[in-house]
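> whatever this is, show me its structure:
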Amino acid sequence: MKRLVILGGGESGVGTAILGKKKGYEVFVSDKGKIKDNYIKVLEHFEIDWEDEQHTESKILNADLVMKSPGIPDKVPLVVKLKEKGIPVISEIEFASKYTNATIIGITGSNGKTTTTMLTNHLLKNAGLSVGMAGNIGDSYAKMVAENNFDYYVLEISSFQLDGIVDFKPHIAILTNISPDHLDRYDYKYENYIASKFRIAENQTEDDYLIYDADDKDLNDWLSKHPVKSKLLPFSIEKEMGEGAYSTNENIQITINNDTLKMTTESLALEGKHNLKNTMAASTAAKLIGIRKETIRQSVANFQGAEHRLEKVLKIHHVEYINDSKATNVNATYYALESMKTPTVWIVGGVDKGNDYMSLMPFVREKVKAIICLGKDNSKIIDAFGNVVDLLVETYAMDEAIKVAYKIAERGDTVLLSPACASFDLFNNYEDRGNQFKAAVKNL
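Reported below is the predicted structural model:
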């Protein structure tokens, strides 16, 4: 019996354990931290051997195969030892894909991947297809493969998950965009991070498709030097595309094999230029699968966006409160500020991942009337914008930040939480930060 060792007892780890057990592996789950009670119950229900708060090397280094949680870097001594012994260390998507014949749509990119994944799933569901949505979002992909027999999977895939693939290939890959993020995991080399994202296409053949942002210089440069085998379907809001998608101010046009779908941009449920791109990417995938034009038009018109991503919370005294807590990097906040149409009170700050705020300067000058810092150390934000806005206030708790915003904001303004930073200084995670924002707004 082959031994499958799983490092990390979270969603992907436990899901992989269930699938591994079902496929006849001897399974062992090991987590250096504490495994949550609900996951322990699942492991015990399936009679899967586990440990937490330690890695017992004698039980790990005898594996035939190791599935590593995406949160564990490759440089960890235990992972290095495994690789030196020639034991394959793979990701959940690599493991689970071996056990399904479903058509896979894989979505990666620095920003926009969650929205694009949710919208693609929405398009397929509305068309009546049998589809599972997994990966970086929602339930474990491996668990879905163990328990369902879907015809399609829509997977949100991070670069960390792509680092652990060998044979994985989606039939349709979407690369939303690329911007420097997580560089600490890539020796601070941007090209290593770009290479990692492009692994989504490395096993594709000429029968597969790569949908990508043709306006992204880094993507274009990389593709010109490292061609892929798959058929390219670019999308653009800057130039006309023969094959692929492009948009003018009023319309979106998607052409595949001389068949064109047209939609008005006015009918889209999601606002902002970045969401125009997300919509083009998802709709191109839907059209490739053969979903009817009318179904695509209806689906993009009635889609509800992702929670904590430009999520409209409430209007109080004609002031709109928007929760964009999922904006954990500068690029995500760039899109948020770009889509603001009214004077904005911007709540920003948290754990800075070496942020460069300069790209936000034009939007801050044009749209932001006040900045509320929300973090333990706000010095970089103060240095960047202290002289640009009339009012900058430091706060150290969400309630406090919302009370200040309520005092500053006037009729017709927007209060935007778009932190551009990770949340771990004051919150458990970005969801906790977003939920506290919503609760504080509702308490006004």
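> hey, let's count contacts and neighbours off CA atoms from now on
OK.
> which residues touch V388?
By Cα atoms under 8 Å, 6 or more residues apart in numbering, V388 lies in contact with V364, R365.
> in the stretch 51-200 of the chain, which spans are helices?
57-60, 77-84, 92-97, 113-126, 141-147, 159-162, 190-198 (DSSP state H, counting those that start in this stretch).
> got the buried residues for the fourth one?
In other words, helix 113-126. For helix 113-126, a neighbour-count test (16 or more other Cα atoms under 10 Å) marks K113, T114, T115, T116, T117, M118, L119, T120, N121, H122, L123, L124 as buried.
> now stretch 141-150
For stretch 141-150, burial by neighbour count (16+ other Cα under 10 Å) applies to Y141, A142, K143, M144, V145, A146, F150.
> for the helices of the stretch 51-200 of the chain, which one sits closest to T284?
Counting by Cα to Cα, T284 lies closest to helix 113-126 out of these; the figure is 9.3 Å.
> neighbouring contacts of the closest one?
Under Cα under 8 Å, 6+ apart, the answer for helix 113-126 is 107, 130-133, 137, 154-156, 176, 278-279, 281-283, 285-286, 291, 295-296, 299-300, 303, 305-306.
> restricted to strands, list those.
I107, V131, G132, M133, V154, L155, E156 (DSSP state E).
> ok, which pair from those residues is furthest apart?
Pairwise distances across the ones in strands among the contacts of helix 113-126 peak at 14.9 Å for I107 and V131 (criterion: Cα to Cα).
> ok, those two, which is more surrounded?
Under the neighbour definition other Cα atoms under 10 Å, I107 and V131 were set side by side, and I107 has more, 31 against 20.
> didn't the more buried one look like it was pressed against P170?
No. Contact criterion Cα atoms under 8 Å: I107 and P170 do not qualify, at 9.0 Å.
> next, the structure of the following sequence, for comparison with the previous one:
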Amino acid sequence: MKNRLVVLGGGESGVGTAILGKNKGFEVFVSDFGKIKDTYKQVLIHHEIEWEEGGHTEAKILSATTVMKSPGIPETAPIVKKLKEAGVRVISEIEFASAYTEATIVGITGSNGKTTTATLTYELLKQGGLSVALGGNIGKSFAEQVSESTLEAQETGEEKYKNFVLELSSFQLDGIETFAPHIALLLNLSPDHLDRYDYKYENYIASKFRIAMNQTEDDYFIYDADDVEIAKWLEKNPVKSHKLPFSVTKELKEGAYIKNNEIIITIQNTNLAMPIASLGIKGQHNQKNAMAASTVAHLLKIRKATIRECLESFQGVEHRLEKVLKINNVVYINDSKATNVNATFYALDSMETPTVWIVGGVDKGNNYSELLALVNEKVKAIVCLGVDNQKILNAFGNIVDKMVETQSMEQAIKAAYRLAERGDTVLLSPACASFDLFENYEDRGRQFKEAVRHL
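Next up, the predicted model:
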């Protein structure tokens, strides 16, 4: 009897898992409740993998030995409930794929900064000469890259990638059982995706800490020592791995901290120091991202000179405080990746000129109160961009004189253009998910850049 793998969701992680499953001898079936993109259909057809879209055939799904659920599908989906009741194993792509690689895994999670830190870590390891791939919640799926890596191992006896840097969302971590990264990073915690966690912050925090649950004494856990919620959790729930904190407020015996405007990293009596001023990415949150990534590089024995050069040249990632254009002396900044309040807090905090702020989308249980002081100080006008903007209007109506509602990116940019004067900044930092008007945050960011270029 062949092992039967059913994949729920025909997107990047689903199709990658299907390819890996097929290569490992599973009988594979992909089922998507919605539509599968043509590019993914072609891949499934090429690999001769059976698929369906526009609904689930229950008999075919319930006969699975293992089900990989794509991260976007909630636990409350009827088909997932039926699988759980039937006692079928339901896991994430990360759990499925990690079983098939011997590579060193660096897993990065947190409410904010994951993409920047994962990309920077990947660059540090690549420039340091390691064979490394970047995956998870970013770029090409982890499972498909494991498939490539193991196929090469069959031919040459060596895996294509010796290291994986994975950006991990809480949804991906919810579906793990044995997954244990050798190096785990928890960058920070702030309320996010609470709609998927019964609106309980503690459920979301527990989900993030799953990244360390299977680690042993031989593994490493890198975390923000300034984060109150992380400290509270660690007091009650000790982790087995070797802890390496980073901080911008206190000196640490071991880990990374700031002293005399230098980042200092100390691990097992070896030191690395680098001036903050020479970092390619600006802002205190990016100092933390740089500390976390450099700690990984230091652990994996990347040369100090390489680490310094890489930190100086790294300019950040697309859709994260990305300067797009300057028109009539107004700077347009794309921060579409800010899908929660905390990310937008960092963005507003880094503004140095009067700001026209474009905000809105699908609210995930946001609490806007922590932005009030910053909005009062920095924001001259708000452009709402969402199907339902009531919560934003209620939160900021009393402190910002000019508020405009728009329903498309083109409308939003035209409104912002009218409101902005010479020396101002127009900032897209939505604090919300994008699914009401856009495919995803990348689509939203690209539409922003397109609309700005057409002004």
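> return the member of the ones in strands among the contacts of helix 113-126 of the first structure nearest to P70 of the first structure.
E156 (12.9 Å).
> list the contacts of the residue mapped onto the closest one from the second structure.
Counting by TM-score structural alignment, E156 of the first structure lines up with E167 in the second structure. The contact partners of E167 of the second structure, taken as Cα under 8 Å, 6+ apart, are G107, I108, T109, K114, T115, A118, L134, G135, G136, N137, I138.
> which pair in those spans the largest distance?
Pairwise over these, using Cα to Cα, the maximum falls at T109 and L134, 13.8 Å.
> what's D215 of the first structure aligned with over in the second structure?
By TM-score structural alignment, D215 of the first structure lines up with D226 in the second structure.
> E251 is in contact with its match, correct?
No. Applying Cα under 8 Å, one finds D226 of the second structure not in contact with E251, separated by 11.2 Å.
> give the contact list for the residue lying closest to L279 of the second structure once chain neighbours are set aside.
Leaving out its chain neighbours, the residue that sits closest to L279 of the second structure by Cα to Cα, 6 or more residues apart in numbering is E312, at 4.8 Å. Shown in contact with E312 of the second structure (Cα under 8 Å, 6+ apart): S278, L279, G280.
> and T328 of the first structure, by the same measure?
T328 of the first structure makes contact with S418, P419, A420, C421, A422, S423, Y430 under the criterion Cα under 8 Å, 6+ apart.
> neighbours of the residue in the first structure that V239 of the second structure lines up against, how many?
Alignment note: V239 of the second structure maps to V228 in the first structure; criterion TM-score structural alignment. Neighbourhood size, V228 of the first structure [other Cα under 10 Å]: 19.
> enumerate every residue touching the residue lying closest to F246 of the second structure once chain neighbours are set aside.
The shortest distance from F246 of the second structure to any non-neighbouring residue, by Cα to Cα, 6+ apart, is to A256 (4.4 Å). Applying Cα under 8 Å, 6+ apart to A256 of the second structure gives the contacts L244, P245, F246, S247, I263, I264, I265, T266, M291, A292, T295.
> likewise for F95 of the first structure?
Contacts of F95 of the first structure (Cα under 8 Å, 6+ apart): T16, M67, A142.
> what's the local residue count around D38 of the second structure?
Neighbours of D38 of the second structure using other Cα under 10 Å come to 9.
> counterpart of T260 of the first structure in the second structure?
By TM-score structural alignment, T260 of the first structure lines up with N271.
> give me the contacts around stretch 427-445 of the second structure.
With Cα under 8 Å, 6+ apart as the criterion, stretch 427-445 of the second structure contacts 319, 332-344, 347, 355-364, 366, 385-387, 407-409, 448.
> tell me the residues of the first structure aligned with that stretch.
Residues 416-434 of the first structure are where stretch 427-445 of the second structure aligns, taking TM-score structural alignment as the criterion.
> quick check: the match of T260 of the first structure vs H182 of the second structure, distance?
Look at N271 of the second structure and H182 of the second structure: by Cα to Cα, to the nearest Å, they are 21 Å apart.
> the more surrounded of the two?
H182 (19 against 14).
> residue in the first structure matching the more buried one?
If you follow H182 of the second structure across to the first structure using TM-score structural alignment, you land on H171.
> can I assume its match is in contact with N101?
No. When contacts are counted by Cα under 8 Å, H171 of the first structure is not listed as touching N101 (11.0 Å).
> buried sites along stretch 77-91 of the second structure?
Residues of stretch 77-91 of the second structure classed as buried: I79, V80, L83, V88, V90, I91 (neighbour count, 16+ other Cα under 10 Å).
> list the contacts of A397 of the first structure.
A397 of the first structure makes contact with L374, L426 under the criterion Cα under 8 Å, 6+ apart.
> of the contacts of E312 of the second structure, which is the most crowded?
Neighbour counts for these (other Cα under 10 Å) peak at L279, which has 21 neighbours.
> quick check: it touching L311?
Yes. Taking Cα under 8 Å as the definition, L279 of the second structure is a contact partner of L311 at 5.6 Å.
> what's A293 of the second structure aligned with over in the first structure?
Matched across to the first structure, A293 of the second structure falls on A282, judged by TM-score structural alignment.
> leaving out the residues flanking it, which one is nearest to its match?
T120 (4.8 Å).
> quick check: I392 of the second structure is in a helix.
Yes. Counting by DSSP: H, G, I helix; E, B strand; the rest coil, I392 of the second structure falls inside a helix.
> for it, what is the corresponding residue in the first structure?
In the first structure, the residue matched to I392 of the second structure (TM-score structural alignment) is I381.
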